[in-house]
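[1] what follows is a predicted protein model with its sequence.
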Amino acid sequence: HKAEDDYLLTTKLFCGMCGAMMFGECGTGRNKVVHHYYKCATAKRFKTCKKKTVRKEWLEDLVIAETMKLIQDDAVIDAIVAEVMELQDQENTTLPFLEKQMREVENGIENMLNAIQAGVLTNSTKSRLEKLEAQQKELEIRIAEEKIARPRLSENQVRFWLTRFRKLDPNVKSHRETLINTFVNAVYLYDEKVLI
């Protein structure tokens, strides 16, 4: 907890050997220089994992460099945009259901108006039409609320938002945090490789 601010990969970095979370630590060397590194929680607490500690600066620089390399690639941006567009279609199940109900209500109103136009006007047709119109107004409000709660983004909006990250300076701490928080889900650290 004490290291959350200084260690950018806290909660996202895992040991490749045992799967435990790795956390930030620091220690002072013989020449009074403070060293920052990440250590496997299992290796520290139980001494059952053989994962070596890794220098903080080296690992964070590597993750930032790989992330920047990915967002500079137009093919990667295109793939992310396509995925976002697909997720937007899948995510909201309420809006399509409300729109379907609205079509059914509009068809019902149309049928009632056709019946009235054909001369079939009774108390029940009038009350049924009023109910359908009230239902239509309620559905209009619910559809509008749903669209406001979950606005649909266009491909250009998503692409613009993603390409803004290309302008971030990887040497500025707040920019580094933004890159990691936005694009990095997890990092698995092995002795011989890093899986981002």
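    Perfect, I can see it now. Since this is a predicted model, take the numbers as computed values, not measurements. Numbers count the residues shown, from 1 in each chain.
[2] when you work out contacts or count neighbours from here on, use the C-alpha atoms and nothing else.
    Fine.
[3] same for the longest helix belonging to the chain, what does it pack against?
    Using DSSP state H, we find that the single longest helix of the chain is helix 123-149. Applying 3 or more Cα pairs under 8 Å, 6 or more residues apart in numbering; DSSP states H and E, we find helix 123-149 packed against helix 94-117.
[4] what's the helix it packs on packed up against?
    Going by 3+ Cα pairs under 8 Å, 6+ apart, helix 94-117 lies up against helix 123-149.
[5] show me what counts as buried in the helix it packs on.
    By 16 or more other Cα atoms under 10 Å, the buried positions in helix 123-149 come out as 129, 132, 133, 136, 139, 142, 143.
[6] got another one to weigh against that:
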Amino acid sequence: MHYYCPTAKSKKGCNKKHVPKDWLENLVVAKTLDHILRPDALKYIANACYEIQLKDKAGDEEIEFFWRRIAENKRALDNTLKVIESGVETMTLPLRLKELEMERLQLHNELKAAEARKVILTPEHIEFMLLQYVEKGEDE
């Protein structure tokens, strides 16, 4: 297998020779290891990734949404309980209470899932993960 200039095939002036695929790919990996995956560069990349995570507000909005819904649900539960405690009896109050309690459980589960998606990796974790690529690249 070889890499070649597409314009050379159509005779549009490129006189570059075909390059062996394995040789070029090994060269790219070696240069990447030499120039990009150095300890100082890895530390810089890890810190930059960490800062990006801190600035990312996408997950925060979802978490805030669930906290608002939980607060609304709590108010509705409290109001339903007050009506029941005041002595008003209807067939729909126990059903509404059960419905609100189920909604509360569901909201808490969804909040936990949203918080789990918003995990922030430390620079050390990121650097460790990048080092796995360095070691794998050296092995190959």
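    It's in. Everything quoted here is computed from the prediction, not taken from an experiment.
[7] next SSE downstream of the longest helix of the first structure?
    Using DSSP states H and E, the helix or strand that follows helix 123-149 of the first structure in sequence is helix 155-163.
[8] what's the following helix or strand past that following helix packed up against?
    Heading C-terminal from helix 155-163 of the first structure, the first helix or strand you meet, by DSSP H and E, is helix 173-183. With contacts defined as 3+ Cα pairs under 8 Å, 6+ apart, the packing partners of helix 173-183 of the first structure are helix 56-72.
[9] so how far is the helix it packs on from its chain's centroid?
    In terms of Cα atoms, centre = their mean, to the nearest Å, the centre of helix 56-72 of the first structure is set 20 Å apart from its chain centre.
[10] next, the angle helix 155-163 makes with that helix.
    Put simply, helix 56-72 of the first structure runs at 150 degrees to helix 155-163, going by axes from the mean of the first three to the mean of the last three Cα atoms, to 10 degrees.
[11] tell me which residues of helix 56-72 of the first structure come out buried.
    By neighbour count on 16+ other Cα under 10 Å, the buried set for helix 56-72 of the first structure is 56, 59, 60, 63, 64, 67, 68, 71.
[12] the third one maps to what in the second structure?
    Residue correspondence to the second structure (TM-score structural alignment): residue 60 of the first structure is matched to residue 29.
[13] correct me if wrong: its match contacts residue 135.
    No. Counting by Cα atoms under 8 Å, residue 29 of the second structure does not reach residue 135; the two are 11.8 Å apart.
[14] that older thread, how near is the closest residue to the match of residue 60 of the first structure other than its chain neighbours to residue 55 of the second structure?
    Of all residues not flanking residue 29 of the second structure in the chain, residue 137 sits nearest, at 7.0 Å (Cα to Cα, 6 or more residues apart in numbering). Remark: distance between residue 137 of the second structure and residue 55 of the second structure (Cα to Cα, to the nearest Å) = 31 Å.
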